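Trainee: sequence unavailable; structure follows:
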């Protein structure tokens, strides 16, 4: 009987290496290493390695003794075995991220992946070739201590181009320049007061910056000729945010309103603003006159009015009032009591933006429209004679069936140019969503597309 033939014996070495690169997961690569000498050599030449710390390993570490190789040691074993890693992912399993932090875990440093000594160890091993890095730390523990990971990477990984960091406390002081860094993503990160200003100095070539659920920032002064896409999501109030971005085309601002916000972006075409302006806060948008799409979620409309007056080319607009409280699971929890139920000036929008063809209405603004209708039954007149509007999308949390249907009928009949109507009902509305949709089919004369939503709205027609 013939001996089984190994993969490396029937395929060219370059093709075997390509197959190993598609494996990526370090556990599977380790298994390949023990199959044959040929596969072990192929693994040594892979470019992409991913290591995931599983929850079962965490549970074993808590109860002890360990029967597996410690996770950090497993990382070192792999990065020292591979000759040239260009893409590295180190992650704590998502299920483990949900663990509530316990004080007796502080000694379990095997799960603190941004620990400086550990970062230095693997960064020195992969530094000469590393171009892409993603590191998801054990946030419940890692957020307790600062890490100079960016400074370490700047000193050891000169070719680094893209970086994604999640769940850690960054110390960004005195970082050398990362000249090739073009893409940075920070998610669930604590930063020092001037952390984003420091980032701007040490990563001057960034063309994409995504900052999501970041807290602790007090000052963000970002000037860049290369930035094209930016998402700025700050969870705590900053004092000063200054964005001088002459070539940015997409900008998303989702944050607590800073004391002072100044944006200069003459090439901006797509902007999303979710920010409730506070009394006394200074908000200025300068040199913005070429917008094609605007997503605006706030009940303070002075900024909205200035934007629509200066941007006659606007084709798509989403408007909302942030008065609806939703839980982490998307469940509706009620109407926030202190948010003004204002309605933007639709006539101003029509007059200033003759190219506007798509309007999307969020659940808070829909509630404001219903409230206005109950007080002034002719509120829907604001939509009449809107010759450019072709596509209307509404997201509704149904509290009163009769009011909801009345406003839907009024608006669908009031826009003579309307070609497409989309109605999305919240899955946990106080009034049953399926019942609402059946009633819509019976009482809305205009043909429409329908569906449900819970955690997220439908933004499929927008470029974000």
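Mentor: Good, I have the coordinates. Since this is a predicted model, take the numbers as computed values, not measurements.
Trainee: when you work out contacts or count neighbours from here on, use the C-alpha atoms and nothing else.
Mentor: Will do.
Trainee: and the spatially most central residue of the chain, how far from residue 397?
Mentor: The centre of the chain sits closest to residue 212, judged by CA atoms, centre = their mean, with a distance of 5.6 Å. As for residue 212, its distance to residue 397 is 26 Å (criterion: CA to CA, to the nearest Å).
Trainee: repeat that for residue 374.
Mentor: Counting by CA to CA, the gap from residue 374 to residue 397 is 16 Å.
Trainee: distance from the chain centre to stretch 73-88, please.
Mentor: Taking CA atoms, centre = their mean, to the nearest Å, one finds the center of stretch 73-88 at 29 Å from the center of the full chain.
Trainee: residues in contact with that stretch?
Mentor: The contact list for stretch 73-88 (CA atoms under 8 Å, 6 or more residues apart in numbering) reads 26, 30, 43-51, 121-122, 125-126, 129-134.
Trainee: what about versus this one:
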């Protein structure tokens, strides 16, 4: 049974603040302020804002509001009110509900009016007032085909001297007059075009990054060079062949302290990596496309040998679904020409996303890898959700019987869904 507004007023303020701080949606925080005087009193002491422009707002109000700017103003007013009333803001996450992406493009343009979350005028209304203690900022803009050029990054560099984590999704970003941000350690850019410079600006202005993720990014020039001394994790996602001269068709990564490299690539031209102590390698690549130039990945039977020659310290290897499918196809085409790779002896953990379309070939491919990995201790295999339980169980029993000393983790994967792990 829920507490009445009267009984809520009797709760200590520390508990009321704890309740508000655990609400995931700042719109719910605003509702609590209206419903309870106690909540309203402690509200200024929460330290985070998480607010979305939801598809529900557009669908519910779209048929009733003739002036589309009212919808945008509604979101803007709520957010600005939240920012202006907090004493200290450490975390801000503003975004569009992912369901908005499913709405018709014309409907989105009509209903959002002129409000872009990365728009300079909008950002200037709130960033200076809450920037001094801001540690984490995430902005995901509207899923439309064209954006006004935003000076979001230069503005952040002027005001946010203590920012540690930054995520920007869907934006046309200018880097003119961008100041160095030595405190920033984590940066994610997704569906972003960096104009005025190329991606090289990352090395110059964010020198102390420890985690960098680039997803579907473009720059005005290429090739791009990323040279970061403190980088420990790098993720790169690129799909399809470059559609314009602005696409990042070539990247050189110099990261002497890199530990984890995650590649999700298709149709990419070249990636040159200098990471001498790399220990974790996650691959989601089409091995047939020759996309990692330094490793010479292609139809070569020496693929794994070259991986461990270039990255001799790798002790954790993960093959996502299409990378595993391509590797398995190679083994099937050359059943008597499988290579022995001395580098795999040092492998500690191995994981793969399996289609299990032909159980016998998949098992032979797994066996070829595991039998060479003499120091292996843990194996994580995920099976495609569409595989019948009978086939999955048969494969699981076969593997666990063949290598009983290994620690096994089994899971289920499917496109667009989170991986789920099962107990055996």
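Mentor: Structure received. Note that the structure is predicted; figures quoted are calculated from it, not measured.
Trainee: picking that back up, surely the residue nearest to the centre of the first structure meets residue 230?
Mentor: No: contact criterion CA atoms under 8 Å: residue 212 of the first structure and residue 230 do not qualify, at 10.6 Å.
Trainee: map residue 130 of the second structure onto the first structure.
Mentor: Aligning on TM-score structural alignment places residue 130 of the second structure opposite residue 126 in the first structure.
Trainee: just give me the neighbour total for the nearest residue to its match once chain neighbours are set aside.
Mentor: Sequence neighbours aside, residue 85 is the residue nearest to residue 126 of the first structure in space, at 6.0 Å (criterion: CA to CA, 6 or more residues apart in numbering). A count of nearby residues for residue 85 of the first structure, using other CA atoms under 10 Å, gives 23.
Trainee: which residue in the second structure aligns with residue 85 of the first structure?
Mentor: Checking TM-score structural alignment: residue 85 of the first structure goes with residue 89.
Trainee: quick one on the thing from earlier: OK, contacts around the residue nearest to the centre of the first structure?
Mentor: 185, 186, 187, 188, 231, 232, 233, 234.
Trainee: residue ranges of the helices in the stretch 301-424 of the second structure, please?
Mentor: With helices called from DSSP state H, counting those that start in this stretch, the stretch 301-424 of the second structure shows them at 303-310, 321-333, 359-372, 389-402.
Trainee: let me have those helices in TSV, extended by mean neighbour count and distance to residue 35 of the second structure.
Mentor: Formatted as TSV, these follow (neighbours: other CA atoms under 10 Å; distance: least, CA to CA, whole Å):
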stretch	mean neighbour count	distance to residue 35 of the second structure
helix 303-310	18	60
helix 321-333	19	49
helix 359-372	16	59
helix 389-402	13	50
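Trainee: a markdown table for the ones you listed, including distance to residue 227 of the second structure?
Mentor: Output for those, formatted as a markdown table (distance: least, CA to CA, whole Å):
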| stretch | distance to residue 227 of the second structure |
| --- | --- |
| helix 303-310 | 18 |
| helix 321-333 | 27 |
| helix 359-372 | 33 |
| helix 389-402 | 42 |
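Trainee: so for residue 173 of the second structure, which of those sits nearest?
Mentor: helix 321-333 (32.0 Å; CA to CA).
Trainee: got the buried residues for stretch 111-121 of the second structure?
Mentor: Buried residues in stretch 111-121 of the second structure, defined by neighbour count with 16 or more other CA atoms under 10 Å: 111, 112, 115, 116, 117, 118, 119.
Trainee: between the two ends of that stretch, how far is it?
Mentor: Start-to-end, stretch 111-121 of the second structure (CA to CA) is 19 Å.
Trainee: any idea how far residue 374 of the second structure is from the residue lying closest to residue 368 of the second structure once chain neighbours are set aside?
Mentor: The spatial neighbour of residue 368 of the second structure that comes closest, neighbours along the chain excluded (CA to CA, 6+ apart), is residue 338 at 8.0 Å. Plainly put, residue 338 of the second structure is 17 Å away from residue 374 of the second structure if you go by CA to CA.
Trainee: can you check residue 259 of the second structure too?
Mentor: Separation of residue 259 of the second structure from residue 374 of the second structure (CA to CA): 22 Å.
Trainee: what do you get for residue 271 of the second structure?
Mentor: Taken as CA to CA, the span from residue 271 of the second structure to residue 374 of the second structure is 30 Å.
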